[in-house]
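# Okay, predicted coordinates and the sequence, questions at the end:
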Amino acid sequence: MNRATSDTPVPASIDPTKPSIARVYDAFLNGKDNYEVDRQVVQGVLKAAPEARDLALENRSFLIRACRFLAQRTGVTQYLDCGSGLPTAENVHQVVQRINPDSRIVYVDNDPLVLAHGRALLEENENTVFVAEDIFEPEKLLDNATVRSELDWSEPIALLQLGTLHHYNGEETRTRKDIMRAYIDALPPGSYVVISHFLDPQDEHSATARKLEDLFLHSMMGSGTFSTQNELQELFNGLEMVPPGLVRCTDWWPDGPHLKELNAAQRSIAGGIARKA
């Protein structure tokens, strides 16, 4: 697989002078699919808040555990991953198809570099497809011919919004809750909704959370909003939460006990899963 390092020719559709959310996230995970401009965002954030990398790490770990739960415990075999980002270790299809090889995954993103990797996924996995749409335009995305045909909309679907909604900047015209309501209304009964999002813990770590928010919003990336527990709970639009509910990502069925005290970043990203009756 070609790696988009600074020495790699830049595809015509990509502007290497502007950071990309997907590539910045890749850089936080120490990946190689990013450019100097993306690494500058990461370096600027880490210089002011060295623990910030744990936001990406905890989000990725939550994704893996959540997908493992869905595949093992719920019987769901269809996944709509909104804002899938760049491939890294343990993508959704790898986690769920290891448990149920017949699981179907539709990845959605509109980043040109992610699209290039998506085409590669199409070649290697017949149950995995890639769609180029804006995840913040749910009606258009849900009407996409591939989304309609690759998923059976009479059977439960797992909708994933992992580390995506905090990058939405259009609250003046349509809120994140409105966007999620459109998705949830379209899901068949028995479906699941998975969300992870930057959290303002409203405790002694709030100052760090808001500092991180300021760093993200005033970086070249220009997005990364931290929200309170109550604000995040509203995104599930009253669905039945799977225990333990909406909690810090690190506390959602961890693989083992916490042997070290959590830092501010680990306390500042939350996740949860809910079921549509």
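Looks like it arrived, so ask away. Numbers count the residues shown, from 1 in each chain.

# CA atoms for contacts and neighbours, from now on please.
OK.

# need the strands for the chain, in chain order.
With DSSP state E as the criterion, the chain has strands at 78-82, 104-109, 128-132, 158-162, 192-198, 240-241, 247-248, 269-275.

# helices or strands up against the second one?
The reference is to strand 104-109. strand 78-82, helix 92-99, strand 128-132, helix 145-150 (3 or more CA pairs under 8 Å, 6 or more residues apart in numbering; DSSP states H and E).

# before we move on, what about the fourth one?
With contacts defined as 3+ CA pairs under 8 Å, 6+ apart, the secondary structure elements packing on strand 158-162 are strand 78-82, strand 192-198.

# if we can go back for a sec, do you know which of the helices and strands packed on strand 104-109 lies nearest Ser191?
strand 78-82 (9.3 Å; CA to CA).

# Could you check how far that closest one is from the centre of its chain?
Offset of strand 78-82 from its chain centre (CA atoms, centre = their mean, to the nearest Å): 11 Å.

# Return the list of helices and strands in contact with it.
strand 104-109, strand 158-162.

# how near is Leu113 to Asn127?
Distance, Leu113 to Asn127, by CA to CA, to the nearest Å: 21 Å.

# before we move on, back to that, could you export the helices and strands packed on strand 78-82 as TSV, including distance to Val42 and mean neighbour count?
Listed next are the helices and strands packed on strand 78-82 as TSV, based on distance: least, CA to CA, whole Å; neighbours: other CA atoms under 10 Å:
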stretch	distance to Val42	mean neighbour count
strand 104-109	21	24
strand 158-162	19	23
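
# Compare those and give me the one nearest Leu46.
Here strand 158-162 is closest among the helices and strands packed on strand 78-82 (CA to CA), at 21.6 Å.

# Could you check the angle that closest one makes with strand 104-109?
30 degrees (axes from the mean of the first three to the mean of the last three CA atoms, to 10 degrees).

# Now find how far off-centre strand 158-162 is within its chain.
7 Å.

# Compare Leu113 and Asn127 (neighbour count), which wins?
Leu113 (21 against 17; other CA atoms under 10 Å).

# was I right about the more buried one contacting Ala12?
No - using CA atoms under 8 Å, Leu113 is not in contact with Ala12, being 10.5 Å away.

# just to revisit the earlier point, which of the helices and strands packed on strand 158-162 sits most buried?
The highest mean neighbour count among those, using mean count of other CA atoms under 10 Å, belongs to strand 192-198: a mean of 27.

# Report how many residues lie close to Gly44.
Neighbours around Gly44, by other CA under 10 Å: 14.

# May I have the residues that are in contact with it?
Ser219 (CA atoms under 8 Å, 6 or more residues apart in numbering).

# any idea how far it lies from Val24?
In terms of CA to CA, Gly44 sits 12 Å off from Val24.

# take the one below as the second:
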Amino acid sequence: MTEPDWAGPVDRDRPSAARMYDYYLGGMHNFAADRELAERVLGTMPEGRLLARTNRSFLRRAVLACAAAGIDQFLDLGSGIPTAGNVHEIAHRANPSAHVVYVDNDPVAVAHSLALLDDDPRCAVVRADLRDPAAVLAHPDAHRVLDFDRPVAILLVSVLHFLTDADDAYGVVERYRQVAVPGSMLVVTHGSSDVELHAGVGAAQELYQGTTNPWGLRTRAEIERFFGDWPLLDPGLVTAGAWRPDQPADPRTASLPLLAGVARRP
């Protein structure tokens, strides 16, 4: 089989959470191993595709809320594989001069992001591990595109549940928050153990242990801790579908184990 030109040097046989998420959203940048495991996950947790779409819809609303608040710089950590409605597309509809930096360590995500951006000077893609804030923040492309002396929106959307206590998850987020000046914003979605869980969530979590990105849930209080002393915008930390919906929220999203919130540094 001919290797797709976007694949690059990547292990096609070990599933990746980024490529499985792409599959849930109907994307094409995934391999047989990703699709096979994703289907097994959907067999235990059928709402997986709805969860992915709900998370993506929240991202759009959160980026627009940041832009409406005057933010024109976005640092998307663990950005994943681009699909329709990427951060720079949303931000540029609100403000054509907005700047965006995508950060991911998945080679497929990085390769496809670079191809999509096509040397747009307002954007950059950094291949790095978000768990190393020093490397991310010191990267020349990050500094070329973003001015950290001005407010920036830090996006950690559906990625923190892949960071364990051993990764010093709270310390990692704190280091990003420390470099953000007043007026900056923090956008988070995170899998929650406080939402009444579908019986298949535990089985799905077990299946992800075989990927490059195993994950774990946190309680509402543990998720809220990531925001530190930054006040949450209304309506606070809520299920992702309930965060400022464009229309009455799909009642099915109320039971999804995914909390979302946006906070701003005073």
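Perfect, I can see it now. Keep in mind that this is a model prediction, so the values were computed, not measured.

# hang on, the earlier thing: same list (the strands of the first structure) but as TSV, adding distance to Pro19 of the first structure.
Output for these, formatted as TSV (distance: least, CA to CA, whole Å):
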stretch	distance to Pro19 of the first structure
strand 78-82	20
strand 104-109	16
strand 128-132	19
strand 158-162	19
strand 192-198	19
strand 240-241	35
strand 247-248	27
strand 269-275	22
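
# Alignment lookup: Tyr176 of the second structure to the first structure.
Under the alignment (TM-score structural alignment), Tyr176 of the second structure maps onto Tyr183 of the first structure.

# neighbours of the closest residue to that match other than its chain neighbours, just the number please.
Excluding its sequence neighbours, the residue lying closest to Tyr183 of the first structure (CA to CA, 6 or more residues apart in numbering) is Pro138, at 6.2 Å. Per other CA under 10 Å, the neighbour tally for Pro138 of the first structure reads 20.

# Settle this for me: Pro138 of the first structure is touching Ala182, isn't it.
Yes - using CA under 8 Å, Pro138 of the first structure makes contact with Ala182 at a distance of 6.4 Å.

# got the helices and strands packed on strand 78-82 of the first structure as a markdown table, with distance to His93 of the first structure columns?
A markdown table is the format used below for these (distance: least, CA to CA, whole Å):
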| stretch | distance to His93 of the first structure |
| --- | --- |
| strand 104-109 | 6 |
| strand 158-162 | 12 |
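
# looking at those strands, which is closest to Thr74 of the first structure?
Of all these, strand 158-162 comes closest under CA to CA, at 9.8 Å.

# End to end on stretch 170-188 of the second structure, go ahead and measure it.
Where stretch 170-188 of the second structure begins and where it ends lie 13 Å apart, using CA to CA.

# outside of that stretch, which residues touch it?
Identification of contacts with stretch 170-188 of the second structure by CA under 8 Å, 6+ apart yields 62, 66, 71, 130-133, 148-158, 225-228, 260-266.

# Now check Thr146 of the first structure against the second structure: what is it aligned to?
Match for Thr146 of the first structure (TM-score structural alignment): Asp141.

# Just give me the neighbour total for that match.
Count around Asp141 of the second structure with other CA under 10 Å applied: 15.

# Excluding sequence neighbours, find me the nearest residue to His88 of the second structure.
Val100 (5.9 Å).

# list the contacts for the aligned partner of the one you found in the first structure?
Matched across to the first structure, Val100 of the second structure falls on Ile105, judged by TM-score structural alignment. Counting by CA under 8 Å, 6+ apart, Ile105 of the first structure touches Gln78, Tyr79, Leu80, Asp81, Val92, His93, Asn127, Thr128, Val129.

# Residue in the second structure paired with Pro243 of the first structure?
Using TM-score structural alignment, Pro243 of the first structure sits opposite Asp234 in the second structure.

# Can you give me the distance of its match to Ser16 of the second structure?
Distance from Asp234 of the second structure to Ser16 of the second structure, by CA to CA: 34 Å.

# Those two: which is more packed in?
Ser16 (26 against 12).

# Just to check, the more buried one is in contact with Pro214?
No - between Ser16 of the second structure and Pro214 there is no contact, the gap being 9.4 Å when judged by CA under 8 Å.

# Quick one, which of the helices and strands packed on strand 104-109 of the first structure gets closest to Ser227 of the first structure.
strand 78-82 (19.6 Å).

# Find me the equivalent region of the closest one in the second structure.
Taking TM-score structural alignment, strand 78-82 of the first structure hits residues 73-77 over in the second structure.

# Equivalent analysis for stretch 28-41 of the first structure, please.
The aligned range for stretch 28-41 of the first structure is 24-37, by TM-score structural alignment.

# can you list the residues that contact that stretch?
Contacts of stretch 24-37 of the second structure (CA under 8 Å, 6+ apart): 12-17, 19-20, 22-23, 38, 48-49, 52-53, 81, 83, 108, 207.

# now do stretch 45-53 of the second structure
Contacts of stretch 45-53 of the second structure (CA under 8 Å, 6+ apart): 21, 24-25, 41-42, 198-201, 204, 253, 256, 258.

# buried residues in the longest helix along the second structure?
Using DSSP state H, we find that the single longest helix of the second structure is helix 48-68. The neighbour-count check on helix 48-68 of the second structure (16 or more other CA atoms under 10 Å) flags 48-49, 51-67 as buried.

# Between strand 185-191 and that helix, find me the angle.
170 degrees.

# Show me the residue at the heart of the second structure, geometrically.
With distances taken as CA atoms, centre = their mean, the residue of the second structure nearest its centroid is Val157 (2.8 Å).

# counterpart of that one in the first structure?
Using TM-score structural alignment, Val157 of the second structure sits opposite Leu162 in the first structure.

# how long is the match of stretch 28-41 of the first structure from one end to the other?
End-to-end distance (CA to CA), stretch 24-37 of the second structure: 11 Å.

# Report the buried residues of that stretch.
Tyr24, Leu25, His29, Asn30, Phe31, Ala33, Asp34, Arg35, Leu37.

# All set now, cheers.
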